[in-house]
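> need the 3D shape of this:
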Amino acid sequence: MGRPGVPEKDFSGIICDLRGANVTEFNTGDRVFGIGPTSFREIAQGVLCEYALVKRDHIVKVPDNISLKDAACFPITGFTAYCFLVEKAELKKGDKVFINGGSGAVGVMAIQLARTIVGPTGLIVATCSPTKNDIVRNLGADEIIDYTSHVLPDFLREHYGSRPFDVIFDTVGSDHALYSNSPDYLTPSGLFCTIGMVEFGSTVWLVTKRILQLLSAMVVPVYLGGVPRRHIFESLTPTSSRMVAMAKLVEEEAFKAVIDSTYKFTDALEAYDRMMSRKVTGKVVIEVNDLDGVN
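Down below sits the predicted model:
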């Protein structure tokens, strides 16, 4: 019987040991943040522990103006927002962006980064529940849609059909109709991005159906009935250059940490209860050790 798995991928901490002669960019004592093992065979080797073994390509030094606690909020969420909005969508000044799931962990990063890029002439529209309106607006959203009161494709068609988006960033991924109807509110050259946090469903049929929908969105050409809009749904691989680029944005405060709540390591199960409540805005942080201020 194997050892129990360790969950979680986002982390920050202090390097206590280095392995490998080619690791020259880091030193013991460096404050770093990053992403734990991501391959399927390493899925149980998470970072919710006192000591974690991680790859050098998956970490980057924490900027001097950022605390370790705040730094732990960025690795996956900031990395995802950077890769999709900057690398994939090539977002630019003046663009119009729709972010589905504006109060979620990735959504709060995406809104801030999009605001920095599109500037005052751009448009950022995001969804959230009414209780999160002020938070999402303060992050940089120009217009907010209450997803609990509207059928999104219908609402977007009615209100944004005449001023379509350049990028749609779906951080929820639960409604294929949002993409299949996107020609009504996404420019012909626009990009529809879906990240991996998809609510597939609770039965084999629902899971199979959702997978087929995603595959269809990516590979079925228009002449065979495909949606005439580009679609991206992929797993993003951490690299040193990507991590450095993301850290630079953190240092420049292109986006800031949004912490919902903080728990001690001994109260980790309470942290999971909080996450499962679906009332979270931003990140839930678990402090294994309080290392801020440690030399």
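> from here on, contacts and neighbour counts on C-alpha atoms
Noted.
> end to end, how far does stretch 115-134 reach?
Terminal residues of stretch 115-134 lie 16 Å apart, using C-alpha to C-alpha, to the nearest Å.
> what about it, distance to the chain center?
In terms of C-alpha atoms, centre = their mean, to the nearest Å, the centre of stretch 115-134 is set 16 Å apart from its chain centre.
> could you measure from residue 194 over to residue 237?
For residue 194, the distance to residue 237 equals 15 Å [C-alpha to C-alpha].
> to compare against the first, here's another:
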Amino acid sequence: MKALKITQYGDIDSSLAFQEANVPEPGASEVLIKINAASINPIDLMVMRGEMKALKKLNLPVGIGRDLSGEVVAVGSGVSQYQPGEEVFARVGEDHVGTLAQYLVVDATHLAKKPENLSHEEAASIPLVGLTSYQALIQVAGLKKGEKVLIHAGSGGIGSMAIQLAKAYGAYVITTTSSANVDWVRKLGADQVIDYKKENYLDLLSDIDVVYDTLGQQYTMDAFKVLKRGGRVVSIAGVLDPLTARELGINWFFRKLIGLKSRPVLKQAKDKNAFYRMVIMQANGDQLSELSALYRDKIISPVVDKVYPFSQSLAAFSYLNSKRAKGKVIISLNSGD
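Modelled structure (predicted):
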């Protein structure tokens, strides 16, 4: 089979290459999937460039890609919930990364049945961004009906899904975006849209219940300026908090460094009696099934920007890297190449 792999750390053209590989066999708790479509995400670029080496150093070459939609080919001896021929989708666990391949084995607990009303390309757009926002907004922040939530970068892959998810849970959604995307994110369900090219959200907002920090750096610190006292900041791009660092199994030395780096943010949280948590998404088939129902019932719609054939995977990564995508970038393995 053909698979796209990271062969060395670096940029897109020097790091990624197609290689031939054997079709894997599923272990007892695994399922072999014929992949029809995969989406790509900023984390794939970060890993490729070596920006995640502090957390996990790769034994190159390795596969790339974490989202998939496809068809069950075979199941392990301990798997009874899936049968060959069923259509499924998943955000695979870190031990099974490599969805840009014609076949992949996946932990059965990370799978969910694909919504019947979606194509494989649409379904592949969901898992990582869906689970990330579900775990950040619903599981960790506990977003409630009627609460005000600020979601940065509403036109991106994460933002376009998070807006819809927050609305599905009855929140009042505020988002930031560029001038060209104001009307588009409003159609996704945003109640208030701030054009960051013309307005400063810090001048317009106050008493926000939940800030979903998707950008990090100064945005993490500034979240507390618009947050109500006792509010919640959940970040997917800010500094690690001590609890998340422990859950990741980071050794004591790096946790010490993380503690020093996170001190300014944690002080801001303490001064405002607020909650801060860095969310590292975990693959979870049960939660993905919950999300699947929202798509099946058309409460949330997939947001796909462009679909590339497998042979043009490097072009797809270049487009993702341009940061111009409105929604998700998909690679189709159904194109016959």
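> looking at residue 194 and residue 237 of structure 1, which has the bigger crowd around it?
Applying other C-alpha atoms under 10 Å to residue 194 of structure 1 and residue 237 shows that residue 194 carries more neighbours, namely 22 against 13.
> ok, that one to residue 266 of structure 1 distance?
On the measure of C-alpha to C-alpha, residue 194 of structure 1 and residue 266 of structure 1 end up 35 Å apart.
> ok, residue 101 of structure 1 next?
The gap separating residue 101 of structure 1 from residue 266 of structure 1 is 30 Å, by C-alpha to C-alpha.
> now the helices for the stretch 1-150 of structure 1?
Using DSSP state H, counting those that start in this stretch, the helices of the stretch 1-150 of structure 1 run over 68-71, 75-82, 105-118, 133-139.
> return the most buried member of these.
Comparing those by mean neighbour count (mean count of other C-alpha atoms under 10 Å), helix 105-118 comes out on top with a mean of 25.
> so how far is that one from its chain's centroid?
Relative to the chain's own centre, helix 105-118 of structure 1 is displaced by 10 Å; criterion: C-alpha atoms, centre = their mean.
> tell me what that helix is packed against?
helix 75-82, strand 96-100, strand 123-128, helix 133-139 (3 or more C-alpha pairs under 8 Å, 6 or more residues apart in numbering; DSSP states H and E).
> the third one aligns to what range in structure 2?
Put plainly, it is strand 123-128 of structure 1. Mapped onto structure 2 using TM-score structural alignment, strand 123-128 of structure 1 spans residues 172-177.
> look at residue 101 and residue 266 of structure 1 and report which has more neighbours.
With neighbours defined as other C-alpha under 10 Å, residue 101 of structure 1 and residue 266 compare such that residue 101 has more, 23 against 11.
> just give me the match in structure 2 for the more buried one.
Using TM-score structural alignment, residue 101 of structure 1 pairs with residue 153 in structure 2.
> repeat that for residue 240 of structure 1.
Under the alignment (TM-score structural alignment), residue 240 of structure 1 pairs with residue 285 of structure 2.
> from residue 48 of structure 2, how far off is the closest residue to its match other than its chain neighbours?
Closest residue to residue 285 of structure 2 apart from its sequence neighbours, by C-alpha to C-alpha, 6 or more residues apart in numbering: residue 110 at 4.1 Å. For residue 110 of structure 2, the distance to residue 48 of structure 2 (C-alpha to C-alpha) stands at 23 Å.
> show me what contacts the alignment partner in structure 1 of residue 209 of structure 2?
Using TM-score structural alignment, the equivalent of residue 209 of structure 2 in structure 1 is residue 166. Contacts of residue 166 of structure 1 were listed using C-alpha atoms under 8 Å, 6 or more residues apart in numbering, and they are 95-97, 186-187, 189-191.
> which single one of those residues is nearest to residue 46 of structure 1?
Distance to residue 46 of structure 1, by C-alpha to C-alpha, is smallest for residue 191 among the contacts of residue 166 of structure 1, at 32.4 Å.
> secondary structure element for that closest one?
If you go by DSSP states H and E, residue 191 of structure 1 is part of strand 186-194.
> can you give me the angle that strand makes with strand 96-100?
40 degrees (axes from the mean of the first three to the mean of the last three C-alpha atoms, to 10 degrees).
> matching residues in structure 2 for strand 186-194 of structure 1?
Against structure 2, strand 186-194 of structure 1 falls on residues 227-235 (TM-score structural alignment).
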